[in-house]
Structures are given as C-alpha cells and as structure tokens.
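K.L.:
Just need the structure, nothing else, for what follows:
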Amino acid sequence: MAPDAAAILALEDRRFQAMVAQDFAALDALIAEDLRFVHSNGAVEDKAEFLRKLRDGERRYLRYAALTREVRQEGGFSFVFGEADAEIARAGGGIRTRMTYTAIYRDAPAPRLFAWHSVKSPAAP
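P.N.:
As a prediction, this is how the structure comes out:
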C-alpha cells in the first residue's frame, strides 16, 4: 500500500531538516541507494557523491524550506512538485535561491528519495 500524500510530505520535511542538521544517518535512511540528484546548476550526483560533499563540507545547507508542494502518486512512486527556498554555503561562496523542483520517492519497500531535479525558479529574487 502506497503512503498517503501527508506521509510523503512529512518524509520530505524530515529530509530537508536532516540536510540542514547534517544528520547523515537520517539522510542515509531517507535516500535510495540508486539516487539521481540533479542540482539547479545542472550538476548530477549519486547518493555517495551527494553525501560525501556534505560530509566533507563542500556543501552545507543552512536553510531549506518548502514553499509550495503538490503530491501525485502512480505506479509505486510518489511525485512531489514544489518550490523551495534555500541557503547553501560552499567553497565558491554562498547561494540563496528559490527553486522549482520535482522529487520522486519510490514507495517500496519503504518510501525513499529516488530522484531530485531542480531549476532556478522564475520567481527567484
């Protein structure tokens, strides 16, 4: 049985919180082993690279907040279409951005982030 939309959004909130808190154990549990993460700058990472950059301090999420979200579910996947506001520290300097994103969660055996794709939002300052 697929998780309901509220459970998916709660899972996503936990993931955002874990990114900011640098809670690597939580992130490991919330992210699928075969993750494909496409950043708003076009960079693509798998789970190992995404977590390595966080652990090594190459990227630090200072704030990550969902602004709008809609969940659709089909074929064993939950799709979140949303907009988020984020502040990120990295070696090349800080970024404050608003992004439009699609997050895909594979529902079984337990819901985990399977894919992420974001672009700079047209509403960005």
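K.L.:
drop to CA atoms for contacts and neighbour counts, all remaining ones
P.N.:
OK.
K.L.:
so how many other residues sit close to residue 77?
P.N.:
For residue 77, the count of nearby residues is 19 (other C-alpha atoms under 10 Å).
K.L.:
for this structure, what's the longest helix?
P.N.:
In the chain, with assignment by DSSP state H, the single longest helix is helix 5-21.
K.L.:
Show me what that helix is packed against.
P.N.:
In terms of contacts (3 or more C-alpha pairs under 8 Å, 6 or more residues apart in numbering; DSSP states H and E), helix 5-21 is packed against helix 24-30, strand 59-74.
K.L.:
Contacts for that helix, please.
P.N.:
For helix 5-21, contacts defined as C-alpha atoms under 8 Å, 6 or more residues apart in numbering pick out 24, 26-27, 30, 60-65, 71-72, 78, 105, 111.
K.L.:
Next one: residue 69 from residue 15, what distance?
P.N.:
Residue 69 sits 15 Å away from residue 15 when distances are taken as C-alpha to C-alpha, to the nearest Å.
K.L.:
Another for comparison:
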Amino acid sequence: MAGKHIDAVRSLEAARFSAMVEGDVEQLDSLLADGIHYVHSNGKRETKEQFLGALSSGRRRYRDIEIQAQELRQFGDTVVVTGKLYVELETATGSLASQMTYTAVHVREADEWRLISWQATRTASDS
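P.N.:
Sure, this is the predicted structure:
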C-alpha cells in the first residue's frame, strides 16, 4: 500500500514541476495545499496565493526544472521528498540557473495528495 502512495506522490512531483514550467496555474492550484509554506532558495517564503500570483502575472517564469535525484519516505498520511534539481527561471530581478537541494512535504487530504511545505537551497558549484 505504501508503494502505491509513494508512486502517486512521485507522479505529482513530476506533474507539479511540469506545470511550473508551463505556467499552468490551474494545475498548480490543485496540487498545492491551501496552507502551504513555500520557501524559495533565496529564503523568501510565499503563501499559495503569492506563489500562484507570481506565475500568473509573469513576474516569475520557470524555463526548465530537471529532477536529478529523489528519495520519498512515507509516514502515515505524509510523504517527505528530498532531492536535487536543476532549475532555470526568470524573475523581475534577473535570471537564475542553479542546482538545488530540496525538501517537499505532501499530505493526504480527503484522499488527495497536496504539497504543504517546500524548502529549496542552492547548491554550491563543484568547480
């Protein structure tokens, strides 16, 4: 049973990153919990409304998100994802391309998995 939930959350992670690149705010709205704490790699925390608003207004555009590593662990109705990403994005203050490590926490609410917490940290370059 746990494997089924892990697979579901793994699929939702891929769908969320794809929706971020496509700017699909409607899809993201269904994948994010209303009470999400979304902490970007620069330390800025956003609510669901702030995160979706930045995408829908064009203030933030994700150009590419590539999953490089992922580990998922289930604890009851919670799945914790730790991983590494390559992210390219454009914001009002410029563009960014970097490796990131992240922790994502998904909770099951009314039989639907939703992201409740996100924290990303830029990884120092290997060079």
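K.L.:
Please work out the TM-score for the two chains.
P.N.:
Between these two chains, after superposing, the TM-score reads 0.94 (TM-score structural alignment, normalised by the length of structure 1); 125 aligned residues with a C-alpha RMSD of 1.5 Å.
K.L.:
Nearest to residue 122 of structure 1 among the contacts of helix 5-21 of structure 1?
P.N.:
Comparing the contacts of helix 5-21 of structure 1 against residue 122 of structure 1 with C-alpha to C-alpha places residue 65 closest, at 17.1 Å.
K.L.:
For the closest one, list the residues it contacts.
P.N.:
16, 84, 85, 86.
K.L.:
Show me what counts as buried in stretch 75-84 of structure 1.
P.N.:
77, 78, 79, 80, 81, 82, 83, 84 (16 or more other C-alpha atoms under 10 Å).
K.L.:
Mind checking which of those residues land in strands?
P.N.:
Secondary structure of those is defined by DSSP state E; positions in strands are 77, 78, 79, 80, 81, 82, 83, 84.
K.L.:
So for the first one, what's the nearest residue that isn't a sequence neighbour?
P.N.:
The shortest distance from residue 77 of structure 1 to any non-neighbouring residue, by C-alpha to C-alpha, 6 or more residues apart in numbering, is to residue 106 (4.6 Å).
K.L.:
Can you verify my assumption that the one you found contacts residue 75?
P.N.:
No: taking contacts as C-alpha atoms under 8 Å, residue 106 of structure 1 lies outside contact range of residue 75: 9.3 Å.
K.L.:
Need the max-distance pair from the contacts of residue 65 of structure 1.
P.N.:
The distance between the two most remote of these (C-alpha to C-alpha) is 11.0 Å, for 16 and 85.
K.L.:
which neighbours do the two share?
P.N.:
64, 65.
K.L.:
whereabouts in structure 1 does the helix or strand where residue 55 of structure 2 lies align?
P.N.:
With the criterion set as DSSP states H and E, the secondary-structure element containing residue 55 of structure 2 is helix 48-56. Following TM-score structural alignment, the partner segment of helix 48-56 of structure 2 in structure 1 covers residues 47-55.
K.L.:
List the contacts of the matching stretch.
P.N.:
Contact partners of stretch 47-55 of structure 1, identified using C-alpha under 8 Å, 6+ apart, comprise 22, 24, 31, 32, 33, 34, 35, 36, 37, 59, 60.
K.L.:
Quick check on those residues: which are buried?
P.N.:
Buried members of the contacts of stretch 47-55 of structure 1, scored by 16+ other C-alpha under 10 Å, are 22, 31, 32, 35, 36, 37, 59, 60.
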